[in-house]
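**Q** no FASTA, just this:
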């Protein structure tokens, strides 16, 4: 089934990036820890990284892909290329102006991004310097998103899926140089990492431009004009970006509030990195693949087929994210310790980060369901309804974060993010169902019930392994890493075995998709 094959392809690309990202973050934890330099860099990277995640997860493409596909199928390749050129020109001009203004006003921007840093002038000035270096990445990654959307609309997912790995390769190289040269935990480390962000963005953009040229659809940079197509793109893109990027926007809101407490920004960053792995593997794949599939089906009048694809996407998403959420909530401590507790990152830091990870984990299924339900609106060129629900999500997040922060610190922010995500997912499902765009079939209901049982058993097994293995491994060299490997192996074995036995996962479907997704069968990608 092509839908699963494309999910696996995009998920594989995202997975390779996230695995490299874990290597990057392990090095970063050892080199920066959770001190003032780490806080300053994470704030500097937060805004461009927000746009990277928003655009990578398909928020911009929620507007661009349906319009580009309409031109391609209705008017032909030249009309589609012309529309892409107009979009490229408008996006480039807008982002250049935004970048120049932000660079000049960066101290004022920092009062918004991290108001708590104002009490520490040295940290504040460093954060301003690092953000100025990182900020142009926003331009590069936004243009990457446009080229990715163009390729995805043509059914070419591979290059766009694997492009983010370039940023992590550059990052890892910079971190190794920092450790080798003895600049760990110094402001110099922050400066070098910021330049890694800058050059990583250029590498990604060049890779996507080359892929578009090979596909025969590389748009030229023309004089910006406010054409009807551009007006329609803006009308759809602004609410689409706000709606599609709400999870990441909430993280930025959390960072602003967390900046008022020492180390809280770093704790949230490391917890965010862990739960973003399953969210990226599944959520990004769904956001990228499902939208063009639904748009194509609906445009052809195949409403039943579109409904079937949405059910299968939801089934696939929950089969992978519910067990991940259970694992993050059940054993967050060993996960954080096994990955990050070394060098400048202490066991106390790991314990503080674990609470946030568990809270984020509880919201993981909701974050992924948002990615399943939103394309049902976007494919019908409705980006406003998801935007309003995203606004409700953000309001809940802000109110709960401010209410819980004095009592639970950074963990309260993570709880607020998860609660907002569940409300958003529920609103999307209810309204889409009322409009006739969503109907859960019997297969979905049956498989979800079985995957919940399998996930619960797996969670109990993980807790049992931790209780038995932790004392036995205490004092042994590499005990944290060994425990993490045991837990990962147990989770995969128990859930995987039960999922196959209970019929949660269809082996024939998965293996067929994998066989069709082998490199020799993906020449068109």
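**A** All right, it came through fine. Small disclaimer: the values here were computed from a predicted structure and weren't measured.
**Q** C-alpha from now on. contacts and neighbour counts both.
**A** Noted.
**Q** residue 292 sits in which helix or strand?
**A** Using DSSP states H and E, residue 292 falls within helix 285-299.
**Q** other SSEs contacting that helix?
**A** Counting contacts by 3 or more CA pairs under 8 Å, 6 or more residues apart in numbering; DSSP states H and E, helix 285-299 packs against helix 2-32, helix 61-74, helix 137-153, helix 303-330, helix 347-378.
**Q** please identify the buried residues of the fourth one?
**A** I take that to be helix 303-330. Within helix 303-330, the residues that count as buried by 16 or more other CA atoms under 10 Å are 306-330.
**Q** which other residues reach the helix holding residue 292?
**A** 3, 6-8, 10-11, 14, 57-58, 62, 65-66, 69, 152-153, 303, 305-306, 309-310, 313, 317, 371-372, 375-376, 378-380 (CA atoms under 8 Å, 6 or more residues apart in numbering).
**Q** quick one: contacts for residue 307?
**A** 437-439.
**Q** neighbour count, distance to residue 247 and secondary structure added to those residues, as CSV?
**A** Putting those into CSV (neighbours: other CA atoms under 10 Å; distance: CA to CA, whole Å; DSSP: H, G, I helix; E, B strand; the rest coil) gives the following:
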residue, neighbour count, distance to residue 247, secondary structure
437, 18, 23, coil
438, 20, 22, coil
439, 15, 25, coil
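**Q** in addition, the following structure is provided for comparison:
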């Protein structure tokens, strides 16, 4: 059984990012197909809710929780030269996960309707959409067990330094969904695209593709995992050295991750009381928002966790390791900021162009583009905080500190929902129309729109979802401030951006200013290329500006590229 990787943090995070990039690109293809056939229709709302409900178990039992509870123990056993004990822990944890996920999946299928009421009760005012959502929840729930075991595979592979496969595997889920949607469209759409009947059948086929894709995502990882964990016996056992430690961490981490997931589902519940299309708008905006979170925040945190765990073990054993961990955290925060800050500026300045390039086709028109951009802008307010927070959480989890992330996550949820609920009621009276923004109702508002007005969205797209997104963005900063204080108490002072935030922000502002001045010209381009041109322009200004200002990460990446080019020429 091989030990953890000894490569650099930058190389490891690069492999994670590469895998996630493939997954996210295929996810964008799926979302574009969804936008083409469904737009922001009732069927799109139904699929959005149904896809989120079973994902609750995946997130609670899967990747995030296993990364924080299983990987530190498993990685430490490998680092201590105890591969046999590490294998026993992996076997026992897998057995427990299969037992838990299987039982809860059966309950989910049986209780699909009450679960839908609990999560998106507002849809009952739209009976057809509610009934379709219940059918989709029941259809897709079996994918949960497959995805949870797939997340266990990710934990094993990451601990052995095998980052790319575990993060590229989810692309198979996206591919399966796209294939299912394409087959359904070929079979069903015969000049009636956009009709309610066709849209309902399309999302049912999409549900089948989700289950098939979950199986493929698991199967592609199993051969490598079995080679690394020879003698694997997935029997649910608690009295195995290391397993009690995993379970002790598991509870608080589930609480922390559960609070975040509860926030997501309460956000869905609130959005179900908004005008039709709000749930779909949130979905499309989150696809763009989560792209840098996954590529940069998750990639850096996932690559850093095994190294931070090893440093924590060294600190406990010999009194060292703290300085090394602190350097890893600060270097990671610098990598995150160098990539995320210009992304955030781009979303705010030319986010409509990016949205149009990805989604404007078929049922997804210019009104939907502007509405999704405004929702995206709300999320983007907290983008830097969210991505930095992933790494700060990893630093705490590596030291077996699970209580503080749970508390800070709870505070974030409360702030997000309170602020978001107030803002969504006001902004659901504001709509994007062909003539611009208009107020359609009395302000201030203390209650949701009347039920008979929620489906009346002809020619307008209401902006209640943007209020929820802005509440989430503001709350992310509350959380990251608390996490930074906790890391400072454990390791020492840490700076957002690794001490380079001012220079990074200045370079990003210069890129944003140029893109803003070029907006009139960019808007004349076809939607398919306008976003690409905007991103290219941002990069063309940001990279040399950051280099001139001495942003370390940009300078090092450019130097590495130059060395590779020279080596190939030589």
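**A** Sure thing, it's come through. Just so we're clear, the structure is a prediction, and the values are computed from it rather than from any experiment.
**Q** of the contacts of residue 307 of structure 1, which ones are shared with structure 2?
**A** Among the contacts of residue 307 of structure 1, the ones whose aligned partners also touch in structure 2 (both residues aligned by TM-score structural alignment, their matches' CA atoms under 8 Å) are 437-438.
**Q** what about the residue most central in space within structure 2, helix or strand, and which?
**A** In structure 2, the residue lying closest to the centroid (CA atoms, centre = their mean) is residue 290, at 4.3 Å. In this assignment (DSSP H and E), residue 290 of structure 2 forms part of helix 278-292.
**Q** how about the alignment partner in structure 2 of residue 90 of structure 1: what's its closest non-neighbour residue?
**A** Alignment note (TM-score structural alignment): residue 90 of structure 1 maps to residue 96 of structure 2. Nearest in space to residue 96 of structure 2, with sequence neighbours left out and distances taken as CA to CA, 6 or more residues apart in numbering, is residue 236 at 4.5 Å.
**Q** translate the residue nearest to the centre of structure 2 into the numbering of structure 1.
**A** With TM-score structural alignment as the criterion, residue 290 of structure 2 matches residue 276.
**Q** who's in contact with that match?
**A** Per CA under 8 Å, 6+ apart, neighbours of residue 276 of structure 1: none.
**Q** may I ask which helix or strand encompasses residue 188 of structure 1?
**A** For residue 188 of structure 1, the host element (DSSP H and E) is helix 187-214.
**Q** what range in structure 2 does that helix sit on?
**A** Aligned using TM-score structural alignment, helix 187-214 of structure 1 spans residues 200-227 in structure 2.
**Q** which one of the contacts of residue 307 of structure 1 is nearest residue 21 of structure 1?
**A** Among the contacts of residue 307 of structure 1, residue 438 lies closest to residue 21 of structure 1 (CA to CA), at 35.1 Å.
**Q** so where in structure 2 does stretch 146-163 of structure 1 end up aligned?
**A** Stretch 146-163 of structure 1 maps onto residues 152-169 of structure 2, going by TM-score structural alignment.
**Q** quick check: end-to-end length of that stretch?
**A** 13 Å (CA to CA, to the nearest Å).
**Q** quick one: contacts of that stretch?
**A** Stretch 152-169 of structure 2 is touched from outside by 2-6, 12, 15-16, 18-23, 62-63, 66-67, 70-71, 74-75, 90, 94, 217-218, 220-222, 224-225, 302-303, 306, with contacts defined as CA under 8 Å, 6+ apart.
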